[in-house]
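[1] What follows is a predicted structure for the sequence shown.
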Amino acid sequence: MQGTADGFDYGALTPLAAFLMACLGAALGLRCVVRTVHLEKGRKAAWLALGAASLGCGIWSMHFIAMMGFRAPDASITYDAPLTLLSLLVAIVVVSVGMFIVGYRGVAPMTLATAGIITGLGVAVMHYLGMAAMRLNGDIAYDNLTVTLSVLIAVAAATAALWAAVSIRGFLPALGASLVMGVAVTGMHYTGMAAVTVHVHSAAHAYGGESAASLVLPMLLGPAVFLLLAAVVVMFDPLLVAGDEREGSRRARAAF
């Protein structure tokens, strides 16, 4: 049996939850990078690392929340645990590379393009590595044109996010940038899923591995707790708030 897989088995629930998780990771990543602008350089690496880990966890969690709604006709889907964990590591590492490049080198066109390409390709690798972790009683095929489009979306989203991280100041502009990033990253995921076609061998055949419920849900708990802790650190950091206030005061004085 061959057919296009369904990514909306739970209707709008999984896309909405995935979008919110992507927005949370983007928001925390942006706020952490803003923190590096206002304080001494000695602590810049720690805040960039926290921002990169937050954004990477948000993107990875978005992917696997969305995958909870993935179904294929007459196919039993499980996941390979080592590959699933590797996809999380890839997400964090490549986002870290992009964050550190723009955090220390700024957003000159060539620097931003390099960081955006590296990060975007890493996000795409995370997505397709997560897909490679799937085990089902069939074969997965991809439409090359749609896959290419998903990679281009990932690069564009990563470039925009890195630019916003060091260029946008203030809570409301950063919130808007986080929402845009959430739309872009989630759009990349579902564009990639639109490229998928599944050929099922036999409905009776069972594949080894962990089911989505038994593997993905417990794995999501760790990144979710990390994002919660990162949010607490960012929200209750008084110097970050003071830095935003100083920026606002400078803009107000410049307007007059």
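    All right, it came through fine. Everything numeric in this text was worked out from a predicted model, so none of it was measured.
[2] Please count neighbours and contacts with C-alpha atoms only from this point.
    Noted.
[3] Quick check, residue 191 in contact with residue 146.
    Yes. Between residue 191 and residue 146 there is a contact at 6.8 Å, judged by CA atoms under 8 Å.
[4] So which residues of the stretch 51-200 of the chain form helices?
    For the stretch 51-200 of the chain, the helices defined by DSSP state H, counting those that start in this stretch occupy 81-105, 109-132, 144-167, 171-194.
[5] Go ahead and measure how far the longest one is from the middle of the chain.
    For helix 81-105, the distance between its averaged C-alpha position and the chain's averaged C-alpha position is 10 Å (CA atoms, centre = their mean, to the nearest Å).
[6] does residue 175 really touch residue 27, like I thought?
    Yes. Between residue 175 and residue 27 there is a contact under CA under 8 Å: 6.6 Å.
[7] Those two - which one has more neighbours?
    residue 27 (27 against 19; other CA atoms under 10 Å).
[8] so how far is residue 205 from the more buried one?
    43 Å (CA to CA, to the nearest Å).
[9] do residue 110 as well
    In this view, residue 110 and residue 205 are 51 Å apart by CA to CA.
[10] Quick check on these two: which one has the bigger neighbour count.
    Taking other CA under 10 Å, residue 110 and residue 205 do not tie; residue 205 has more neighbours (13 against 9).
[11] In contact with that one, which residues?
    Applying CA atoms under 8 Å, 6 or more residues apart in numbering to residue 205 gives the contacts residue 137.
[12] Please give the element, helix or strand, for it.
    Taking DSSP states H and E as the definition, one finds residue 205 inside no helix or strand.
[13] another structure for you, compare them:
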Amino acid sequence: MPITHNPVLVIVSACIAIASSYLALETANRLMASQKSNQRFWLVGGAIAMGTGIWSMHFVAMLAFSIPLYVTYDLPIVLLSLLLAILASLQALFVVSRPSVSTSTLLGGSVSMGIGIAMMHYSGMAAMRMPATVGYNSGLFALSILVAVVVSLAALTLSVIFRDEKFSRRFGLKSLVACVMGGAILSMHYTGMSAASFTHQPEIVVALSGIDNAWLAAIVCTFTLLVLGAMGAMLYGEAGSIRFD
């Protein structure tokens, strides 16, 4: 069955991944700079913003995916995938908020975060309702989980590095790193998508939802912009100078 992607939504999902990665770097820095009494606020708020960004990138990229069949989504499972993304982000920020982070902590945290992201991705896939069944290539399925773990390790390591004061105000350098992190997150998504195959089953009846992918993508993007915008406003509300180099 032929598979195509909407290039506009692919680009939007990439931008969301990069913006979420940048906010993750900023949140890691704020966690270290804040007083202990405020760390819980930044931990929970950062997890919600970062998790929403990762989930939204995934979901918009899913909406960019197109097969010649009607596809809708099961809302409770979609919300479960959002919760999994937030929990994975919470665990990641908890790791980088420690005063000192050992190699074993980074490795353990990356495995936990990677599995959480993979669960988010595949629960999102399970939310698809269409007159077709989904199968997975076992090799690519395993590779996608490995990519998720490696991406998580890179993200955690970079977050630990960039919480240091000498890096924390370098906007240009952090933007470059956020682009790398965003691209890595996308690589996990598309590895997971390439593992999937779809077999048309005309006997499966799917109820019409009344919302097409374009409108659903607009709703998700608006929600994400509100969450990321609110987090950005809190991060920079007390910000001093930022070095653009």
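    Here it is on my side, so go on. Quantities reported herein were computed from a predicted structural model and do not represent experimental measurements.
[14] Once they're superposed, what TM-score comes out?
    In this superposition the chains share a TM-score of 0.88, using TM-score structural alignment, normalised by the length of the second structure; 236 aligned residues with a CA RMSD of 2.2 Å.
[15] can you tell which of the helices of the stretch 51-200 of the first structure is closest to residue 57 of the first structure?
    Residue 57 of the first structure sits nearest to helix 81-105 of all those, at 6.7 Å, using CA to CA.
[16] Name the residues of that closest one that come out as buried.
    When burial is assessed from 16 or more other CA atoms under 10 Å, helix 81-105 of the first structure yields the following buried residues: 81, 83-85, 87-103.
[17] so what corresponds to residue 31 of the second structure in the first structure?
    Matched across to the first structure, residue 31 of the second structure falls on residue 36, judged by TM-score structural alignment.
[18] How about residue 146 of the second structure?
    Correspondence of residue 146 of the second structure to the first structure, assessed by TM-score structural alignment: residue 152.
[19] ok, now how distant is that match from residue 187 of the first structure?
    With CA to CA as the criterion, residue 152 of the first structure and residue 187 of the first structure are 11 Å apart.
[20] Just give me the neighbour total for residue 240 of the second structure.
    The burial count for residue 240 of the second structure: 7, using other CA under 10 Å.
[21] State whether it is indeed within a helix.
    No. Using DSSP: H, G, I helix; E, B strand; the rest coil, the assignment for residue 240 of the second structure is coil, not a helix.
[22] dump the residue contacts of it.
    Per CA under 8 Å, 6+ apart, neighbours of residue 240 of the second structure: none.
[23] and if you look at residue 208 of the first structure?
    So residue 208 of the first structure contacts 78, 135 (CA under 8 Å, 6+ apart).
[24] Now do the same for it: helix, strand or coil?
    Once three-state DSSP is applied, residue 208 of the first structure turns out coil.
[25] so how far is residue 218 of the first structure from it?
    In terms of CA to CA, residue 208 of the first structure sits 18 Å off from residue 218 of the first structure.
[26] try residue 21 of the first structure
    To residue 218 of the first structure, residue 21 of the first structure is 16 Å away according to CA to CA.
[27] which residues of the second structure does stretch 77-90 of the first structure align to?
    Counting by TM-score structural alignment, stretch 77-90 of the first structure falls onto residues 71-84 of the second structure.
[28] which residues are contacting that stretch?
    51-52, 55, 116-117, 119-121, 123-124, 126-131, 206, 208-209.
[29] Can you say which of those are buried?
    The buried subset of the contacts of stretch 71-84 of the second structure (16+ other CA under 10 Å) comprises 51-52, 55, 116-117, 119-121, 123-124, 127-131.
[30] from the chain's centre, how far out does stretch 187-202 of the first structure sit?
    19 Å.
[31] So what would you say the end-to-end distance of it is?
    32 Å.
[32] got the buried residues for that stretch?
    Neighbour-count burial for stretch 187-202 of the first structure flags 187-200 (criterion: 16+ other CA under 10 Å).
[33] would you list these in JSON lines and tack on distance to residue 253 of the first structure?
    What follows is those, written out as JSON lines (distance: CA to CA, whole Å):
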{"residue": "187", "distance to residue 253 of the first structure": "40"}
{"residue": "188", "distance to residue 253 of the first structure": "41"}
{"residue": "189", "distance to residue 253 of the first structure": "43"}
{"residue": "190", "distance to residue 253 of the first structure": "45"}
{"residue": "191", "distance to residue 253 of the first structure": "45"}
{"residue": "192", "distance to residue 253 of the first structure": "47"}
{"residue": "193", "distance to residue 253 of the first structure": "49"}
{"residue": "194", "distance to residue 253 of the first structure": "50"}
{"residue": "195", "distance to residue 253 of the first structure": "51"}
{"residue": "196", "distance to residue 253 of the first structure": "54"}
{"residue": "197", "distance to residue 253 of the first structure": "58"}
{"residue": "198", "distance to residue 253 of the first structure": "60"}
{"residue": "199", "distance to residue 253 of the first structure": "64"}
{"residue": "200", "distance to residue 253 of the first structure": "65"}
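[34] Please produce TSV containing the helices of the stretch 51-200 of the first structure, extended by distance to residue 32 of the first structure.
    Below are the helices of the stretch 51-200 of the first structure laid out as TSV (distance: least, CA to CA, whole Å):
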stretch	distance to residue 32 of the first structure
helix 81-105	10
helix 109-132	17
helix 144-167	8
helix 171-194	11
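[35] out of the ones you listed, nearest to residue 247 of the first structure?
    helix 171-194 (11.1 Å).
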